[in-house]
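Enquirer: missing the sequence, but the structure's below:
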């Protein structure tokens, strides 16, 4: 476990060097020239925000440019944040915790959804019935993301560990394809790929547990939050506009997700059904869920043994911006 994490960290650092561009942060109190936002198919509200140009409309009035970058998974969003290639990145809460433990200068300032976006999936006809049957099997997962963390927690609950299976590190879409082609026995899935596999390719669930899905968190670089608190509040206000639009227009939201992700509308609806958009302000329930994941990650030596999980979670989750915007 230590070896693969070191390898993944080296890759992330190399990617950070390649991706790094000009920082958007001006000095404290000064206006940034540009705000860089990510969008992701696993964050439906980010798609609405990008589609309708609300950020561009808001920041144009202040002479601030908006740039969009696609995140294919929490691991990619965290690479972008670490390399100063985005100012705001969409991740799972537990993935952000791993990054924070490794020294990533980020804060989770908003909850874009409470999803059931991951589960353990096999292909119809496979003899695997439950988590214990995964012993000795190949399981696809994207290291450092919620599906990977979900897999570790499911294994732990079943009395197994990562050493009992062969984890194949594949980006989410590649993991789905590997399962369909029979190259792996199971896959720690992520929507919308998981919903598509379920509806179109004979995907069969081995294990589901909504409580093991950590929340979708919008993270900001700490330097940006310190230097530009007004712009952090504005971004949260924009996400709130997108969240309310998504709740009020479920059919249009599904159609938008379908178009952007290149998936059928029934797949998009299935994904949206598994998202709860009702609790956008980070709070104690989010801290509890991420802390529980952190304890398993510590057992697997992904989070350092001497890390104070509760303290780390408190350092990661910063509710003050959302509290100011949403509760005003």
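Expert: Nice, I can see it. None of these values were measured; they are calculated from a predicted model.
Enquirer: from here on, just use CA atoms for contacts and neighbour counts.
Expert: OK.
Enquirer: ranges for the helices of the stretch 151-300 of the chain?
Expert: In the stretch 151-300 of the chain, the helices defined using DSSP state H, counting those that start in this stretch lie at 172-180, 193-200, 222-227, 229-248, 250-261, 265-273, 284-299.
Enquirer: to the chain's geometric centre, what's the distance from the second one?
Expert: Per Cα atoms, centre = their mean, to the nearest Å, the displacement of helix 193-200 from the mean C-alpha position of its chain is 19 Å.
Enquirer: go on, the shortest one?
Expert: If you compare the mean C-alpha spot of helix 222-227 with that of the full chain, they lie 21 Å apart, counting by Cα atoms, centre = their mean.
Enquirer: what about versus this one:
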């Protein structure tokens, strides 16, 4: 019987198929993409994360701002999968965690994209959950722990193990997407998992949290969900990028001033009651466009923010874990921050 193809192989094939379809319809990415001749298409990667990105999607804020543009939202399970799709030329804009973005900007991937937005600073919405009999991270030695490889959760799991003095090789780390990890948990196939909400909420019903990403951030290993745009699309369609940033900024303002309204949209996208969506939204730190131009985040032209150093530090850590081949200089991460695009939309 032939070997069954892996999920990642299938995803890459699907991404290639999507790219081929778009190219056939319009002669290249970022143009008609199956829509009427001459219209621009923007293909946006999103994930089931309870932040303002889902408000933009649910309320069609970008579609309203750009009636002459075809907006296509494509769902992915993790940032590693988003990287695969970007490499395949299947998406133009999208959400990926800071760890997969770090990997994307490092060797061997070297993806030609840049960070244009911080969707959220990850806090208690990502965590390591274990069976109730497991009392500490050290007790994971010899146990099976699931996490999506290449994600911020994977990075945080490695950071938690390092902080506890546990070698990753001493733990059976399994590559599973959040829903697959939940299924494995229910079957009793794994002992712990590092994942994000809404799956995290399901795991905590009969498991216990050993460490959260908020705690790891305090220990110098911060993570975030970032918005990336390909260099080619940003250069060809700056007006779309500006409108996208403004839509995100508007959704953040709504999440802050009218959280019930934002939560209804997020709940509709995730299939959750509005109150639960509101609770999960509160676990994240959202930043306005103006705040993101500050020195602690993306910064301004000529003065890249602290995010560049954070990504560089993450690359150094991932190199030590043999997750990337080499570490670009910090200035390279600074050049990958789309401060001009952000500045145009923030003013």
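Expert: Done, it's in. All values derive from a computational prediction rather than experimental measurement.
Enquirer: include mean neighbour count and distance to residue 81 of the first structure when you put the helices of the stretch 151-300 of the first structure into JSON lines, please.
Expert: Listed next are these as JSON lines, based on neighbours: other Cα atoms under 10 Å; distance: least, Cα to Cα, whole Å:
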{"stretch": "helix 172-180", "mean neighbour count": "21", "distance to residue 81 of the first structure": "19"}
{"stretch": "helix 193-200", "mean neighbour count": "21", "distance to residue 81 of the first structure": "24"}
{"stretch": "helix 222-227", "mean neighbour count": "19", "distance to residue 81 of the first structure": "10"}
{"stretch": "helix 229-248", "mean neighbour count": "18", "distance to residue 81 of the first structure": "15"}
{"stretch": "helix 250-261", "mean neighbour count": "18", "distance to residue 81 of the first structure": "23"}
{"stretch": "helix 265-273", "mean neighbour count": "20", "distance to residue 81 of the first structure": "26"}
{"stretch": "helix 284-299", "mean neighbour count": "19", "distance to residue 81 of the first structure": "19"}
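Enquirer: nearest to residue 23 of the first structure, of the ones you listed?
Expert: helix 222-227 (9.6 Å; Cα to Cα).
Enquirer: okay, that closest one sits on what stretch of the second structure?
Expert: Matched against the second structure by TM-score structural alignment, helix 222-227 of the first structure falls on residues 231-236.
Enquirer: ok, now stretch 290-302 of the first structure?
Expert: Using TM-score structural alignment, stretch 290-302 of the first structure corresponds to residues 311-323 of the second structure.
Enquirer: can you tell me which residues contact residue 275 of the first structure?
Expert: 113-117 (Cα atoms under 8 Å, 6 or more residues apart in numbering).
Enquirer: do residue 90 of the first structure as well
Expert: Contacts of residue 90 of the first structure (Cα under 8 Å, 6+ apart): 38-40, 43, 71, 74, 77, 216-219.
Enquirer: mapped onto the second structure, which of those residues hold?
Expert: Retained in the second structure: 38-40, 74, 77, 216-219, out of the contacts of residue 90 of the first structure (criterion both residues aligned by TM-score structural alignment, their matches' Cα atoms under 8 Å).
Enquirer: inside strands: which ones of the residues you listed?
Expert: Taking DSSP state E, the ones among these that sit in strands are 38-39, 216-219.
Enquirer: which two from these end up farthest apart in space?
Expert: 38 and 216 (13.3 Å).
Enquirer: of these two, who's got more company?
Expert: residue 216 (29 against 24; other Cα atoms under 10 Å).
Enquirer: quick check: closest non-adjacent residue to residue 214 of the first structure.
Expert: residue 93 (5.5 Å; Cα to Cα, 6 or more residues apart in numbering).
Enquirer: and the gap between the one you found and residue 118 of the first structure?
Expert: 13 Å (Cα to Cα, to the nearest Å).
Enquirer: quick test: name the residue nearest the centre of the first structure.
Expert: residue 91 (2.5 Å; Cα atoms, centre = their mean).
Enquirer: which residue in the second structure lines up with that one?
Expert: By TM-score structural alignment, residue 91 of the first structure lines up with residue 96.
Enquirer: quick one: the host helix or strand of that match to the first structure mean distance?
Expert: Using DSSP states H and E, residue 96 of the second structure maps to strand 93-97. Its aligned residues in the first structure lie a mean 0.7 Å from strand 93-97 of the second structure after superposition (mean Cα distance after the TM-score superposition for the first structure).
Enquirer: which stretches in the second structure count as strands?
Expert: 40-46, 69-75, 93-97, 113-121, 126-131, 144-147, 172-175, 192-196, 207-212, 224-230, 299-300, 303-304.
Enquirer: compute the first-to-last residue distance for stretch 24-37 of the first structure.
Expert: 11 Å.
Enquirer: list the buried ones in that stretch?
Expert: Applying a neighbour-count criterion of 16 or more other Cα atoms under 10 Å, one finds 24-25, 31-32, 34-37 buried in stretch 24-37 of the first structure.
Enquirer: before we move on, back to that, which one among the contacts of residue 90 of the first structure gets closest to residue 170 of the first structure?
Expert: Once Cα to Cα is applied, the member of those that ends up nearest residue 170 of the first structure is residue 74, at 12.9 Å.
Enquirer: okay, now the closest one: neighbour count?
Expert: Neighbours around residue 74 of the first structure, by other Cα under 10 Å: 27.
Enquirer: good, wrapping up.
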